[in-house]
Structure formats: structure tokens, C-alpha cells
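Participant: pasting the sequence and the predicted coordinates here, then a few questions.
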Amino acid sequence: MSSDCIFCAIVAGAAPSAPIAETESTFAFMDIRPGSDGHLLVVPKRHSTDLRDIPAEDLSAVVLESQRIAKHAFDAWGADGVNLLNCCGADAWQTVFHFHMHVIPRYRDKDKDRLRLPFEPGVRGDQELIGSLAASIRAALGEG
């Protein structure tokens, strides 16, 4: 636990939340700044700042719990789709520095869904740049 982390306080019951589910290693609760109706967060109970330092077992537990909850968004809320989103770092929109997964139900009805994409899906990128980036991450991974 981190003494100055709001999510640690929520997990400990020291800060208010609208809880959804709890496992031995995760806690899920509604997001107070939702992008859509039903937007919620799944966090590890053990504090990790972001994707770079979360232990593999906590990451696995959060992802599996996010999937379990996301499956029920279709029936419980009539969602037409679901996004799972993690933001790692301030420049990637992370605002609370305790690892968390957003479970965001998506709806055709835009009164329920206020999210808009920051990029255009389906628009083809620069193939030379894509190849260069693939080569540099392969090298960083030791994959040749």
C-alpha cells in the first residue's frame, strides 16, 4: 500500500467507492469520471505504479478479472461492445499512478457513450516506419 494513493485507500476501505467485485488480489469499482455508462476500474490490491512494475501474477489477475466483468456488461447493461484499456504514464493519459485496467462498456446510443477515438481506425500507416519500429522493438526484446 502507498499512503498517498487514492486507489490504495479505496482498496483499504479508507476512501469511498462503488464496489463491483473483489478477489484475493483484485478490487473492482466504478470510475467516478466515466467515459460511458458502466465504466469501471479493476486494480491489484498490491500497489504498483504502472505496467512497467506490476508483478506478472498481479497483472494476470487484473486482466482475468477485467475479462470476467466485461463479459457480463453485455447482459447487465445492454452494452454493444467493451474496451479494456490501460494507460501507462502521464503522456498516455494515466492520472492515478496505481496500475489499473479500465473496463469501458461501449454503446451505439451516444447518450450512454461519451468516448471518441483519438485516431482513425482503418487508416493505413506508413509501412516503412512500421517496419523500422518493428525492427527496433525486436532488437530491444532480443528477438533479432
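Facilitator: Ah, there it is.
Participant: could you use CA atoms for every contact and neighbour count after this?
Facilitator: Will do.
Participant: which stretches in this structure count as strands?
Facilitator: 19-22, 26-30, 40-44, 81-85, 101-106 (DSSP state E).
Participant: please identify the most buried of those.
Facilitator: strand 40-44 (a mean of 27; mean count of other Cα atoms under 10 Å).
Participant: that one - contacts with which helices or strands?
Facilitator: strand 26-30, helix 56-77, strand 101-106 (3 or more Cα pairs under 8 Å, 6 or more residues apart in numbering; DSSP states H and E).
Participant: neighbouring contacts of the shortest one?
Facilitator: Spelled out, it's strand 26-30. Defining contact as Cα atoms under 8 Å, 6 or more residues apart in numbering, one finds that strand 26-30 is touched by 11, 17-22, 38-45, 58, 61-62, 65.
Participant: repeat that with 6 Å
Facilitator: The contact list for strand 26-30, computed with Cα atoms under 6 Å, 6 or more residues apart in numbering, reads 18-21, 40-45.
Participant: put this beside the first:
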Amino acid sequence: MSDAESLFERIIAREVPAEIVWESDTVLAFRDINPQAKTHVLVVPKKRFRNVAELAAEPELLADVITAAAKVAELEGITESGYRVVFNTELDAGQTVFHVHAHVLGGEQLGFFGRHSG
């Protein structure tokens, strides 16, 4: 396992510091160290799955991740203005840490999603 693959396990174990926003028995939410929006929080299940397709095998845990994303939006004050929840799956989508995680983005007007066709 590479360092990039084990990074979130190390954050969950408190071996690597992170600014934690919210936590439950099954999920940890912390600020992204390279934010792509004014608010950029990662929501990570404590149990490791490579990507969201693998996480779908445990729908209750997937629901915990989505519920945590909504809680983060509430805590960050972006529920009313709007926010985006993104799962990147594999390299072409921009996944760099292969422990599934949702990006909660907001706090400002977000641009187009993906490659603009026109």
C-alpha cells in the first residue's frame, strides 16, 4: 500500500493531523489541505473501500457518508446557499487517495462541472 493509499487511515488513527469538522462512529469529516472552494471538507468512512462503487455494497455506510456531508454543510453554513458533494472514482476522475471520500464543496459560486463542451 502506498503512502497516498494509507493517508486517510493514518488521519482516522490520528497519526497525521487534520482539522476535523465532524465525526461519528463510522465517518470522519476533515478540511481538505488543498481546498478547491471556500468550503472544502472531505467525508471519509472509517472502514476502507477503494471507491464509491465498492462502498455501495454497504448501503447503510454509504448513507452515513451522505448524512455526514449534509451535516458538514449545515455546520459550515452553506445549506441554504448550496453545496456540491463529489466522489471521484479512479485516476481519470481525479481520485488520488484510494480510500473512498466525498468532497463537500461550497461557500461560493461554483463553476461548471467537468469539461465544458461549448
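Facilitator: Thanks, I have the structure now. Quantities reported herein were computed from a predicted structural model and do not represent experimental measurements.
Participant: identify whichever of the strands of the first structure lies nearest to L141 of the first structure.
Facilitator: L141 of the first structure lies closest, by Cα to Cα, to one member of the strands of the first structure: strand 81-85, at 23.2 Å.
Participant: adding distance to L141 of the first structure, write the contacts of strand 26-30 of the first structure out as CSV.
Facilitator: CSV is the format used below for the contacts of strand 26-30 of the first structure (distance: Cα to Cα, whole Å):
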residue, distance to L141 of the first structure
A18, 40
P19, 38
I20, 37
A21, 36
L40, 33
L41, 30
V42, 28
V43, 27
P44, 26
K45, 29
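Participant: for R116 of the first structure, state which of those is nearest.
Facilitator: Distances from R116 of the first structure to the contacts of strand 26-30 of the first structure, taken as Cα to Cα, are shortest for L40 (17.3 Å).
Participant: out of everything not next to it in sequence, what's closest to the closest one?
Facilitator: Leaving aside its sequence neighbours, L40 of the first structure sits nearest to M30 (Cα to Cα, 6 or more residues apart in numbering; 4.1 Å).
Participant: corresponding residue for the one you found in the second structure?
Facilitator: Taking TM-score structural alignment for the superposition, M30 of the first structure sits opposite R31 in the second structure.
Participant: against V43 of the second structure, how distant is its match?
Facilitator: 9 Å (Cα to Cα, to the nearest Å).
Participant: go on, T26 of the second structure?
Facilitator: Using Cα to Cα, T26 of the second structure is found at 11 Å from V43 of the second structure.
Participant: which part of the second structure matches stretch 127-139 of the first structure?
Facilitator: Going by TM-score structural alignment: stretch 127-139 of the first structure matches no residues.
Participant: buried residues, that stretch. List them.
Facilitator: Across stretch 127-139 of the first structure, burial judged by 16 or more other Cα atoms under 10 Å covers no residue at all.
Participant: again, but for stretch 5-22 of the second structure
Facilitator: Within stretch 5-22 of the second structure, the residues scored as buried using 16+ other Cα under 10 Å are 7-9, 11-12, 20-22.
Participant: looking at the helices and strands packed on strand 40-44 of the first structure, which is closest to A139 of the first structure?
Facilitator: Between these, helix 56-77 lies closest to A139 of the first structure; by Cα to Cα that is 22.4 Å.
Participant: how far is that closest one from where the chain is centred?
Facilitator: The gap between where helix 56-77 of the first structure is centred and where its chain is centred comes out at 10 Å by Cα atoms, centre = their mean, to the nearest Å.
Participant: residues contacting it, please?
Facilitator: Here helix 56-77 of the first structure makes contact (Cα under 6 Å, 6+ apart) with 44, 79.
Participant: just list the residues touching the residue sitting nearest the centre point of the first structure, thanks.
Facilitator: The centroid of the first structure falls nearest to M101 when counting by Cα atoms, centre = their mean (2.3 Å). Taking Cα under 6 Å, 6+ apart, we find M101 of the first structure in contact with 41-42, 85-86.
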